[in-house]
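In: Just to be clear, the model below is a prediction. Sequence and coordinates:
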Amino acid sequence: MKHSRILRTIVIASQLIALKGYSQNANDQSWPIASLPAVETPVFKADTFNIVKYGAVNDGTTINTNSINTAIAECSKNGGGVVLIPTGLWVTGPVELKSNVNLHLQSDAVLSFSRDFNQYKLVETNWEGLAAVRNQSPISGTNLVNVAITGKGIIDGNGDAWRMVKKEKLTDSQWKKLLASGGALSEDKKIWYPSEKSLKGSKIKGAGVIAPGKTVSDYEDIKDFLRPNLLVLTKCNKVLLEGVVFQNSPAWNVHPLMCENLTVRDVHVKNPWYAQNGDGIDVESCKNVLIENSVFDVGDDGICIKSGRDEQGRKRGMPTENVLIRNCTVYHAHGGFVVGSEMSGGAKNLFVTDCTFMGTDIGLRFKTTRGRGGIVENVYIRNITMKDIPGEAILFDMYYEAKDPVPLSGEQREAPKVVKLPVTEATPQFKNFYVKNVVCDGAEKAIFVRGLPEMNIHDIYLEDMTLQAKKGVELEEASKISLKNVRVITKETKPVVHILNSNSLSFDKLSFNDNSDLLFSVNGDRSTNINVSNTNTKNLKSLAEFNFGANKKALKIK
């Protein structure tokens, strides 16, 4: 199949053209794209290995695991090439990729992973940034070079067989149908589990996390709870994912871990909106990454950047870096573009451009918490369109609590207690974010920034935005935040901007509703050096109020 060599030429050309086009902004501090290295892509021999020749049967019942894995092994052993999944429904257990193999799904090919948990052995792997025991992923590969999954087919993880489901996320008829299928319920009858083993695992804190002195077999009694990610590629170089649909994963859909030179193009990633931990793509501790022209519609974060969790992540010390994300659409998700919360190895040189978020809980979501450590810096975002965002359009939060970003009906949440602690290696940092050209039509809140008293979120530059939301801007424990030419259209106009213990804030050409009741609510004795310029304040009912020790001299209008 000579098309693979042609593809290689097209890929390189498109990347060079793209970088050349962006290079005109090389001197623009808010978009230094020329600093990114080109992403290397895999090259394959033209030889084709059809799984049918290895005994695969397209009948929707035969388990084709051995046939598919034998074809992959033979292909790799013979120098590589294309392993072909023809049109049809192919049921299989775990597929193990090999170097120099392009797993290619023809149009209307469905690779359907078995609902039989016995097909998946328990293995030592990684879960949410920690070393853990999980069921083997439906598709996996470790220490590979030149590997791809391409085509026009569908990869289906049959995740409904694995996932727990919250009652609040289903209609009454859906919930009754789920109960009739079997399974087990939590004590409060609000969460359904597919089996008693799954329910048992839910009661164990840190279930699956590898504990000293334990072996894989020690986790057998909670096996059903240890849901796998659909695709996990670990320590691989030159990876291409193109054209296929990844859907219905037991947990995360696509998880590249410690990979280099990763290209994701023209893929569709789908999970039910109620799918717990049903992320789209989680790029963890990877270097040189291109994600483009792809669509995500999932149950958790859409496009997410990670780098390990807490002490283990810091010890790994591998940031996710040199990432370009462009021309992607995210529908339902907890966040459109997300960093964290497992970002303990850090993240830097992240570029996001020309993306659309339709109905994501939060648009741009940056989350962490004490204990993570790690530094997220040099993040450049531009040309973002959002519509119907139930939560915040733009959020920075250092008090992440592993809860859904939008409270369920009737759920009450209290604000975290603010206590200043010593700065240690476990103190996370967010700094040097440049966000430009954002339009949002509908959100609960336009901008929310909440840092730690011992480590403010700092050096955030927001420019050229029109944000329509119920509430305006909230800045807590933030330093060196700049809003330039930002228009905030809100339903609640008291206040437009809420400030708590934040300093060195700049508002240049801030626009808001005519006849707003209150522009600034300044709170806390550590709120200082707030500068407002080129802003029309004539039609305001009230310019500012000062509470909880805030000094009127903190606010300066030019």
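Out: Yep, that arrived.
In: from here on, contacts and neighbour counts on C-alpha atoms
Out: Noted.
In: And for the closest residue to Gly129 other than its chain neighbours, the neighbour number?
Out: The shortest distance from Gly129 to any non-neighbouring residue, by CA to CA, 6 or more residues apart in numbering, is to Gly308 (4.0 Å). Residues contacting Gly308 under the criterion other CA atoms under 10 Å number 33.
In: Ala402 now?
Out: Neighbours of Ala402 (other CA under 10 Å): 10.
In: And it, how far from Ser107?
Out: Separation of Ala402 from Ser107 (CA to CA, to the nearest Å) stands at 38 Å.
In: ok, and the closest non-adjacent residue to Phe49?
Out: Val83 (4.7 Å).
In: Confirm that neighbour sits in a helix?
Out: No: membership of Val83 in a helix is not supported by DSSP: H, G, I helix; E, B strand; the rest coil, which gives strand.
In: Take this one as well and set it beside the first:
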Amino acid sequence: MKTIWVLVVLMVGVVNLRGAECRKAKKRVENTLEYSAISCRAHSASITDYGGIGDGKTSNTKAFREAISHLSRYEADGGAQLFVPPGQWLTGSFNLTSHFTLFLHKDAVLLASQEISEWAVIAPLPSYGHGRDTAGGRYISLIFGTNLTDVVVTGENGTIDGQGALWWQQFHKKKLKYTRPYLIEIMHSDNIQISNLTFLNSPSWNVHPVYSSNIIIQGITILAPVTSPNTDGINPDSCTNTKIEDTYIVSGDDCIAVKSGWDEYGISYGMPTKQLIIRRLTCISPYSAAIALGSEMSGGIEDVRAEDITAINTESGVRIKTGVGRGGYVKDIYVKGMNLHTMKWVFWMTGNYGSHADSHYDPKALPVIQGINYRDITAENVSMAARLEGISGDPFTGICISNATIGLAKKAKKVPWTCTDIAGVTSGVLPKPCSSLPDQGPEKVGMCSFPTDNLPIDDVEIKKCSYRMG
């Protein structure tokens, strides 16, 4: 554990440098705070205007709810922004509104309430049909919104602290009646920005956009103990046109987990995740993946573009998780420029992931996994290059790996590749892959494709906005 946190300190410095480009727009001009956002607002207020007290002890749930309710009247009049000044702002869950910005000062900390009564219980997601922790409903997220448009949650690296230890203990003791809350969840919404914030100690997943489109997640840091249960970093779920970039994540689960519903519920809902960009991710997660596709992928996952990925002491670089009964598909996946240090597996595809929402899944619903492209990979201190396991009678096809150099650990597995029920090609890969991935020769080293066209999310105009303090 000590080694991991030394790595955290070292890598925070790296990420601060890498994230400087997206954060440099923030500066103070006298009492005016300037920042970048997809929309600026005509009206402003501070949480203190609604009786907020940042002493870390007083509940501000009522203040946040009243502030956002009041500011919602400006939705059609240029929108509004709510400023959270320096302080420790204890609060339960609150809902966002449209044409709205929540801005956290660099010395502001939102502290999630430890009073369970402040967390409403809501129904399971329709594409899951089941809670993730229990069969019933789920506790609402700390920051929640549904059926919204034009929402910004940002800051100058202010902090949202989920104080998750209480929830982790209840989970391990199997005392939870409902699924644990997330730090932020936005549903059925469009034009969303979440940026320049630090998320700490989430009870479960950290950032969960679901059934939404046109989403920018940028310049955020996510930290949780590496042993904390299911503290996924960012989970784009049945979303279209999403960009995740300049993020640093230390967690107890996958750093980025791409999802689209669970078994028969996801198949029925039928809403894929597609047009997803992941850039400049740094991940530490000893028991999980830097990027996971699934396991809940029954609505489909397609056109994922990941590049410039650094992972340290992480179980796997990219993992595809699926199984019989999932249905759906994972296709047209493009990954390039991965720099990996101390891994169990670089590539991992699992066709036997057996977790199901309930017993009603269709055993004839087989997933389609095809068009998986990996290129320009360097890795060191790796136990095993790849574990690729398709499904008997349903092989994973169209796998392409090129220009990948994998340095094995001193105590690496004797057989660096295991491959069953897969098909594809390789070029310029060391150590030599299994026979299911024949080498096409050095002249084909650049053969694995990566799209050169822009997705619409890259063309979103970012504006310079301001808030006048005091």
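Out: Alright, I've got the coordinates. All figures in this text were calculated on a predicted structure; none of them were measured in a lab.
In: And the residue nearest to Gly129 of structure 1? What does it align with in structure 2?
Out: Taking TM-score structural alignment, Gly308 of structure 1 has Gly261 as its aligned residue in structure 2.
In: so which strand or helix has that match?
Out: Assigned by DSSP states H and E, Gly261 of structure 2 belongs to no helix or strand.
In: Hmm, Leu293 and it touching each other?
Out: No: at 11.7 Å, Gly261 of structure 2 does not count as touching Leu293 under the criterion of CA atoms under 8 Å.
In: For the lengthiest helix in structure 2, which outside residues touch it?
Out: Secondary structure assigned by DSSP state H gives helix 2-18 as the longest helix of structure 2. Residues from elsewhere that reach helix 2-18 of structure 2 (CA atoms under 8 Å, 6 or more residues apart in numbering): Asp246, Thr247, Tyr248, Val250, Arg280, Thr282, Ile284, Asn313.
In: Show me what counts as buried in the longest helix along structure 1.
Out: Using DSSP H to define each element, structure 1 has its longest helix at helix 3-22. For helix 3-22 of structure 1, the neighbour count (16 or more other CA atoms under 10 Å) marks Ser4, Val11, Leu19 as buried.
In: repeat for stretch 412-424 of structure 2
Out: Pro416, Trp417, Thr418, Cys419, Thr420, Asp421, Ile422, Ala423, Gly424.
In: Isn't the last one up against Gln440?
Out: It refers to Gly424 of structure 2. No: in this structure, Gly424 of structure 2 is not within contact of Gln440 by CA under 8 Å, at 10.4 Å.
In: Out of the buried residues of helix 3-22 of structure 1, which comes closest to Gly79 of structure 1?
Out: Nearest to Gly79 of structure 1, judged by CA to CA, of these is Ser4 at 14.5 Å.
In: Leaving out chain neighbours, which residue sits closest to the closest one?
Out: Phe44 (6.2 Å).
In: and what of Gly441 of structure 2?
Out: Gly441 of structure 2 sits nearest to Ser427 (CA to CA, 6+ apart), 5.7 Å away.
In: name the element that neighbour belongs to?
Out: Assigned by DSSP H and E, Ser427 of structure 2 belongs to strand 422-430.
In: same deal with Leu89 of structure 1?
Out: Per DSSP H and E: Leu89 of structure 1 is located in strand 88-92.
In: and if you look at Glu74 of structure 1?
Out: Assessed by DSSP H and E, Glu74 of structure 1 sits inside helix 65-77.
In: Onto which residues of structure 2 does that helix map?
Out: Under TM-score structural alignment, helix 65-77 of structure 1 corresponds to residues 61-73 of structure 2.
In: Give me the distance from the matching stretch to the chain's centre.
Out: In this view, stretch 61-73 of structure 2 has its centroid 28 Å away from the chain centroid, taken as CA atoms, centre = their mean, to the nearest Å.
In: Quick check: the gap between the residue nearest the centre of structure 2 and Ala412 of structure 2.
Out: The geometric centre of structure 2, computed from its C-alpha atoms, lies nearest to Ile234 (CA atoms, centre = their mean), at 1.3 Å. Using CA to CA, we find Ile234 of structure 2 at a distance of 31 Å from Ala412 of structure 2.
In: now swap in Gly162 of structure 2 and tell me
Out: Computed as CA to CA, the Gly162 of structure 2 to Ala412 of structure 2 distance reads 38 Å.
In: Ile309 of structure 2 now?
Out: Between Ile309 of structure 2 and Ala412 of structure 2 the computed distance is 23 Å (CA to CA).
In: Quick one: neighbours of the counterpart of Val283 of structure 1 in structure 2, just the number.
Out: Structural alignment (TM-score structural alignment) places Val283 of structure 1 against Pro236 in structure 2. Residues contacting Pro236 of structure 2 under the criterion other CA under 10 Å number 25.
In: before we move on, back to that, and the residue nearest to Gly129 of structure 1, what does it touch?
Out: Glu128, Gly129, Leu130, Glu284, Ser285, Arg314, Arg316, Glu342, Met343, Ser344, Gly345.
In: right, and Ala251 of structure 1 touches Leu226 too?
Out: No: in this structure, Ala251 of structure 1 is not within contact of Leu226 by CA under 8 Å, at 9.4 Å.
In: distance of the nearest residue to Gly354 of structure 2 once chain neighbours are set aside from Val368 of structure 2?
Out: With CA to CA, 6+ apart as the criterion, Gly354 of structure 2 has its nearest non-adjacent residue at 6.2 Å, and that residue is Gly323. The gap separating Gly323 of structure 2 from Val368 of structure 2 is 10 Å, by CA to CA.
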